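1. the following block contains a protein sequence and its predicted model.
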Amino acid sequence: SSGGGDESDTRSETSEKTPEYIEEDRPLLSGIHVKGATLNRLIRILIDSFDPNGILIDESEYPKVFFLMHKWIMESEHLSNMLYDLFKHNGDDYKKAIIDQEKRQFKECQLRVCQAYSYWIKNFPMHFDLDKRLKDACEKMQNLIESSGDSDCMNLVDLSQIPSFDWMRQMTVRNQAKNKTVSLAFNNIESQTLAAQLTYLEWKILRRITFTDYKIYAIKNTLQGNPRLERSIQFFNGLSTWIQCMVLSKMTPKQRAEIIHKFLEVAKYLRDLQNFNTCLAVIGGISHSALARLSKTMMCLSTEDIKFLSEMTDLLSSNSNYAQYRKSLAESEGFKIPIIGVHLKDIISLHVALQDRFEYDLINFRKLVQLSIVFRTLTNLQVSIPPIQPNHDLINLLTLSVDLSYTEDEIYELSLAREPRSSVSSPDQVSRGLSPGESANDSADVLKKKEQVQSPVFADWAAG
């Protein structure tokens, strides 16, 4: 009838007005051709990325990006329930189907759903260990598969081999060492050992920071209620402060220059370990205005030390949006620790510049792809292992030392006491590159955290 025709025309017009998919005309990663889509469509693309044997079609990066980034747009439990519904609906359709070809299609779709779920478990096991609601949703999925009697699918959705991620739940306990003197036999510790143990300590702190911690910070722009991220920033700033205190604890310019030389050696080994974050904290401490103004001390540094400090300040400089650092990071292979502040800044910039949704409430998947490139750099720390044998006694001493905090004013006053203002201002080449204090306090303006005021006790810090 004509009425039926009109209804059909109306439907097609409506579907044209409310698209569920926008194609990506400039793919950023291999196999990702969607720019925006409804959540249901994104899930369908996920399932269609696998063949029934679990092989990624065209080696697509889509599943990796989707599972890494899904918590930006939904809870993991919700995603699991959507995969559950897909499996169930295809099972119901399979029972109703009469034609063999249709039956095969429904069975194949169920298998693809399970292959996608299996990929999730294998590549992001921490999601399941750390999220009880997701684990419960997964068990619900397992029960459904079991009731269907599909042994192939049962083997795919299996949580029994997931390792424990208890270490991500635990926080490093900070030693509240108020008004205490910590004796760290600094001169007896090799620079290489110091760099290695600082790297191990940094890695332990940073790998606990979760996707959700980074996301919450990017959206709320506050450290409140974000203890793991706050701890990493306290460590970074504390290390820079400790370096300044170690230098200023020495009475003569020559002694102070020797401490700076030692920390420059530490920075060199940190660079070799591709630990850019701790390296920035160390170079930031040395470049801080409280030390950079010590002209007599700086004149005692060797030409090699001045040259190396200049090279490192160039490498870690914020010029051209940290261009030199980004190039070095991209060229680094194997274990590495990125500058957390720089990449946090990237996440915030992307989030502010790009909306989460397009017109018609389509999810901006291009934004998720761009964010995923940054998140990969940060979350790789959770699965990487440093090439270091930890020395727990030294790590505990370092933790104590770095946690002894002083105010900027206290440190600057001590700097003035060591070399009063009448001294000639510090040489240009020493303080160029990183502006005074940039690394310790502004390494990415986002990393500002004032420490509690405590009484300065410098005398015995550098025992030995």
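-> Arrived safely, thanks for sending.

2. CA atoms for contacts and neighbours, from now on please.
-> Fine.

3. so how far is the longest helix seen in the chain off the chain centroid?
-> Longest helix in the chain, counting residues (DSSP state H): helix 100-123. Averaged C-alpha coordinates place helix 100-123 at 32 Å from its chain's average position (Cα atoms, centre = their mean, to the nearest Å).

4. same question, stretch 229-243
-> 16 Å.

5. in the longest helix of the chain, which residues are buried?
-> Neighbour counts over helix 100-123 (16 or more other Cα atoms under 10 Å) mark 103, 106-121 as buried.

6. what's the answer for stretch 288-308, then?
-> Neighbour-count burial for stretch 288-308 [16+ other Cα under 10 Å]: 288-298, 300-301, 305-306, 308.

7. now do the spatially most central residue of the chain against G341, distance only.
-> Of all residues in the chain, the one closest to the mean position by Cα atoms, centre = their mean is L378, 2.4 Å from it. Separation of L378 from G341 (Cα to Cα, to the nearest Å) stands at 10 Å.

8. quick check: what element follows the helix or strand where K367 lies along the chain?
-> Taking DSSP states H and E as the criterion, K367 maps to helix 365-379. Counting by DSSP H and E, the next helix or strand C-terminal to helix 365-379 is helix 392-403.

9. putting a second one here so we can go through both:
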Amino acid sequence: MAGTLDLDKGCTVEELLRGCIEAFDDSGKVRDPQLVRMFLMMHPWYIPSSQLAAKLLHIYQQSRKDNSSSLQVKTCHLVRYWISAFPAEFDLNHELAEQIKELKALLDQEGNRRHSSLIDIESVPTYKWKRQVTQRNPVGQKKRKMSLLFDHLEPMELAEHLTYLEYRSFCKILFQDYHSFVTHGCTVDNPVLERFISLFNSVSQWVQLMILSKPTAPQRALVITHFVHVAEKLLQLQNFNTLMAVVGGLSHSSISRLKETHSHVSPETIKVWLPWELAEASAGHSCPHVTDGETEIRRD
């Protein structure tokens, strides 16, 4: 593939698409999977997926006229790779799925079972759960009593629980969500990304609540120490997003002004915490908030 594309000079979508097709040999082995995957992942910035599929259909039809059996099978291998690498796109994008079904129908019409067998869109599982956002209970519904203390959890256990919540929320974000946010500059009509940002804010607020719920300065200092250790474990788990949510909660003005409380925090804990506090200060004590459907930076 490197021999057919000069990536340093830039390429058109058509050139990249041709290069991705030529990256496969007739047996389906791909020579440059990283570049093929990158193109299939990032192409929506430049062209809708349904239009890209239409181009593949056109290339296949043209290759039939040119009697290029090699180009035909390579095109089918690229479609198969696309489906296996990004199956959710084919379940959630109806227009894209219809384009691929049209290509498969053409292959079946020709009696080309070998090529048709490479394109199996019917076995793609449903990914509608990715777009579902949990709804809060109606106001009139009986509420269950739930504890948010988690006092019994060790720092690593709590870090793992928070990381799992982050993972579940992150898994629901699709490329189209990022594209929508960059295009519109807000999370309007983007409930999945809005909920992800809301999780960040909720963790920060929860950290503040856990500290402020304690009646005495020594007790509040113990909670601060506990969350500093949680932050350490989040760093070990490389969960930087939740780490910054915890740091944001600990650095909030409602906590930083508790001078007596901080006097009970050990020097060892302060030594661990200080670099994060400085990093937060250099960022202007900012953290993301979602209000009225928009993401803004709130400064204390």
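-> Yes, it's here. All values derive from a computational prediction rather than experimental measurement.

10. mind picking the two most distant members of the buried residues of stretch 288-308 of the first structure?
-> A290 and F308 (19.6 Å; Cα to Cα).

11. what ranges do the strands span in the second structure?
-> Listed in chain order, the strands of the second structure (DSSP state E) span 286-291, 294-299.

12. can you put these in JSON lines and add mean neighbour count and distance to E14 of the second structure?
-> Below are the strands of the second structure laid out as JSON lines (neighbours: other Cα atoms under 10 Å; distance: least, Cα to Cα, whole Å):
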{"stretch": "strand 286-291", "mean neighbour count": "17", "distance to E14 of the second structure": "38"}
{"stretch": "strand 294-299", "mean neighbour count": "14", "distance to E14 of the second structure": "36"}
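
13. among the buried residues of stretch 288-308 of the first structure, name the ones in helices.
-> Among these, the members found in helices (DSSP H) are 289-292, 295-298, 305-306, 308.

14. which one of those is nearest to L46 of the first structure?
-> F308 (49.0 Å).

15. residue in the second structure paired with that closest one?
-> Aligned counterpart of F308 of the first structure in the second structure: V272 (TM-score structural alignment).

16. try K107 of the first structure
-> Using TM-score structural alignment, K107 of the first structure lines up with S69 in the second structure.

17. excluding its backbone neighbours, what's nearest that match?
-> Once flanking residues are discounted, S69 of the second structure sits nearest to S63: 7.2 Å by Cα to Cα, 6 or more residues apart in numbering.

18. give me the number of neighbouring residues for that neighbour.
-> Using other Cα atoms under 10 Å, S63 of the second structure has 17 other residues around it.

19. corresponding residue for it in the first structure?
-> Correspondence of S63 of the second structure to the first structure, assessed by TM-score structural alignment: N90.

20. can you report how many residues lie near M156 of the second structure?
-> 17.

21. wait, it sits on Q236?
-> No: contact criterion Cα atoms under 8 Å: M156 of the second structure and Q236 do not qualify, at 9.4 Å.

22. distance of the residue nearest to S69 of the second structure from K74 of the second structure?
-> 11 Å.

23. equivalent analysis for L52 of the second structure, please.
-> For L52 of the second structure relative to K74 of the second structure (Cα to Cα), the value is 16 Å.

24. just to revisit the earlier point, which non-adjacent residue is nearest the match of F308 of the first structure?
-> Using Cα to Cα, 6+ apart, the nearest residue to V272 of the second structure is V228, at 7.6 Å.

25. so what's the one you found up against?
-> 269, 272-273 (Cα atoms under 8 Å, 6 or more residues apart in numbering).

26. trace it over to the first structure, please.
-> By TM-score structural alignment, V228 of the second structure lines up with L264.

27. all helices for the stretch 151-300 of the first structure, in order.
-> Applying DSSP state H, counting those that start in this stretch to the stretch 151-300 of the first structure gives helices spanning 151-156, 166-169, 191-206, 211-220, 227-248, 253-272, 276-287, 289-292, 295-299.

28. report the angle between the axes of the longest one and helix 211-220?
-> Counting by axes from the mean of the first three to the mean of the last three Cα atoms, to 10 degrees, helix 227-248 of the first structure points 80 degrees away from the direction of helix 211-220.

29. repeat for the third one
-> Going by the same axes, to 10 degrees, helix 191-206 of the first structure is angled at 80 degrees with respect to helix 211-220.
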